[in-house]
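>>> Give me a model of this one.
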Amino acid sequence: MSNPNLNFRHLYYFWVVAKEGGITRAARRLGVAVQTISMQLSLLEKAVGKTLFAPQGRRIVLTEAGRLALGYADQIFMLGEQLQEVLSEDDVGQNMRLTVGISDSLPKLIAYRLLEVALLMPQRIRIACYDGEFEALLADLALHRLDVVLTDRPVNPGTSLRVFSHALGDCQISFFGTEPLAQAYREHFPASLNGAPVLLPTRNNTLRVRLDQWFEMNGLRPNIVGEFEDSALLTTFGRSGLGMFPAPMALAADIREQFNAVPVGELADVREYYYAVSAELKIRHPVVEAILSAPHTGVFGKEPGKNVS
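Now for the predicted structure:
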């Protein structure tokens, strides 16, 4: 039986206990007595008609109902924090807010190009960007902490998260390097890569998988002098001349300007793919809609693809 008078203070105490991992720690964080927390939890369980915590030795753990309730509580209190943040702004009601997760493997110049459409909209847009690991960003997206995630890979079809991938396009990959490196290795490329110093993404990166396959197919054994999970750190080391690095050919002008690096040679059949991931199949945020519907011809040289999951 539903309870229209659910007490959100009780729910908040439950949420803090779950986050802190125990009643004592929750009481310390909230500045109240342990007995107060216990009483609030009992009242909440009575209101919903379910046991939310179960004893496990000297600890308490969430029941199945408790885990379900925690998911909803996460969304409720995250939205509450966002509400407070939005209402505290001086220009409340004048800006449309877009909260974006950017996968750490996605080239930041590509992320900027994909978000440029938001800057051209007639409304005033306030963008908040968060860089992080792919799986962590998906979890935040599923909890509606983010409006969209920009990444270089689609969501695994077997994921339990209710999130959806939208293909935006792809780019030809080339190796870039400082002028001295380009002069030394451009001739006879790609055979010149044998023993040449290169900087690569780490092995959990989708582009790295394609690069390793390409090296193997062409019988190449470059000297890997650095591996980086963050694409921005990789290009920063590339600017120093430590080694050549892979990047989208479409960004050649930006890479020359920002990193003083030039193309050494294109990698035939190696491309990088880009996706927007949303929490709902039918997009409702107008800025996310604009990102998905934009042609992105300046980035990819072709129209974006259709939804892939």
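>>> Going by C-alpha atoms from here, please, whenever you check contacts or count neighbours.
Noted.
>>> do you know how far Val61 is from Leu70?
12 Å (CA to CA, to the nearest Å).
>>> Ile37 too?
16 Å.
>>> Also Asn218?
According to CA to CA, Asn218 and Leu70 sit 51 Å apart.
>>> Between these two, which is the more surrounded one?
Neighbour tally, Asn218 and Leu70, criterion other CA atoms under 10 Å: the higher count belongs to Leu70, 20 against 11.
>>> what residues does the strand or helix carrying that one touch?
Assessed by DSSP states H and E, Leu70 sits inside helix 64-87. Under the criterion CA atoms under 8 Å, 6 or more residues apart in numbering, residues 11-12, 15, 18, 50-53, 92, 143-145 lie in contact with helix 64-87.
>>> I have a second one here; can you model it like the first so I can compare?
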Amino acid sequence: MSTSFNYKHLYYFWVVAKEGGMSRAADKLDMAVQTVSAQVRELERSLGYALLKPAGRGLVLTDAGQTALQLADQIFQIGENLPERVRESASAPSMRLAVGISDGLPKLVARRLLQPVISEPTLRLICHEGELDELLGDLALHRLDVVFSDRPAPANPNIKLYSHAMGQSPMAWYGTPALVDGAASHFPQCLASTPVLLPTAHTAVRARLDHWFEQQGVRPRIVGEFEDSALLNTFGASGMGIFPAAEWAEQDLLANYGVERLAPCEGVTEHFFAVGTEKKVQHPLVQRVLDGIA
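Below you'll find the predicted structure:
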């Protein structure tokens, strides 16, 4: 990059791209159109590539402009968070850990993964739940320190991410005492007549469960499918159906949901990953989480 690169020029380009044209950008910036246009041309000159091109009566982004806009989004969104983060660190010294939890990850497992840092006296834990792609975008923008998921991060040429394996847990079947008593004598064939609850297909483990049913020659009587594992556990605890869960969560399930274990789901495991932006983890709490699970 040329030493004449100027972040103010980048900001003007960013506003033009966001507003959809020079005139709207000039109005937002309270500047003359000619001034904004000149600043964008200076940016293009310093980068050595055209970022905008005529299209009808307006302008559209070139391929280089699309890339510049994506990076500018990251730069200026990080900048928007800077004052708040500085205030937080100055007013109340703490060890802040911002975690993204993929909606496909069992919530009881997420709590177990974070157990190594829960007792940290200065911990300030911030948890966000959502779809994996959205969380990885926030991770790339440094809004999150780590993302927990039931699958590794997909390859992305625009974002360099590293998936750290955190282990795996066998699956088992659980239900209310009444359902378990009625199903125990003829498992797994009972799952063809006993109501069954399953995670939806967006979870990584669902395909493994479907394959398990095929291997057992059982066509399950599915009465509910849930994106959220906490909802799955709650409806299972209400007696709606037999449901699968990671054995890592068994102690909490039995203690807090009033369910019983029916049988193992032989050969089916659920995998867990911590996704970060660095191959060598720098955040001390993230490293403690990884060390605690290893």
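>>> Would you pull the TM-score for this pair?
After superposition, the two chains reach a TM-score (TM-score structural alignment, normalised by the length of the second structure) of 0.88; 292 aligned residues with a CA RMSD of 2.5 Å.
>>> Run a quick neighbour tally on the aligned residue in the second structure for Pro154 of the first structure.
In the second structure, Pro154 of the first structure lines up with Pro152, judged by TM-score structural alignment. Look at Pro152 of the second structure: counted by other CA under 10 Å, it has 18 neighbours.
>>> For the nearest residue in space to Pro152 of the second structure that is not next to it in sequence, which three-state class applies?
In this structure, Pro152 of the second structure finds its nearest non-sequential neighbour in Ser163, 5.4 Å apart by CA to CA, 6 or more residues apart in numbering. Under DSSP: H, G, I helix; E, B strand; the rest coil, the three-state class of Ser163 of the second structure is strand.
>>> wait, what's in contact with the equivalent of Ala207 of the second structure over in the first structure?
Aligned by TM-score structural alignment, Ala207 of the second structure pairs with Val209 of the first structure. Shown in contact with Val209 of the first structure (CA under 8 Å, 6+ apart): Arg203.
>>> same deal with Ala18 of the first structure?
Ala18 of the first structure neighbours (CA under 8 Å, 6+ apart): 62, 70.
>>> and whichever strand or helix holds Leu211 of the first structure, how far from the second structure on average?
Secondary-structure assignment from DSSP H and E places Leu211 of the first structure in helix 206-217. Helix 206-217 of the first structure differs from its equivalent in the second structure by a mean of 0.4 Å after superposition (mean CA distance after the TM-score superposition for the first structure).
>>> In that helix, which residues are buried?
207-208, 211, 214-215 (16 or more other CA atoms under 10 Å).
>>> what range in the second structure does whichever helix or strand comes after it sit on?
Once the chain leaves helix 206-217 of the first structure, the next helix or strand it forms, by DSSP H and E, is strand 223-228. Taken onto the second structure by TM-score structural alignment, strand 223-228 of the first structure occupies residues 221-226 there.
>>> Tell me roughly how far the matching stretch lies from the first structure on average.
Looks like 1.4 Å for stretch 221-226 of the second structure (mean CA distance after the TM-score superposition for the first structure).
>>> which residue ranges form the helices in the stretch 1-150 of the first structure?
8-20, 23-30, 34-48, 64-87, 108-119, 134-142 (DSSP state H, counting those that start in this stretch).
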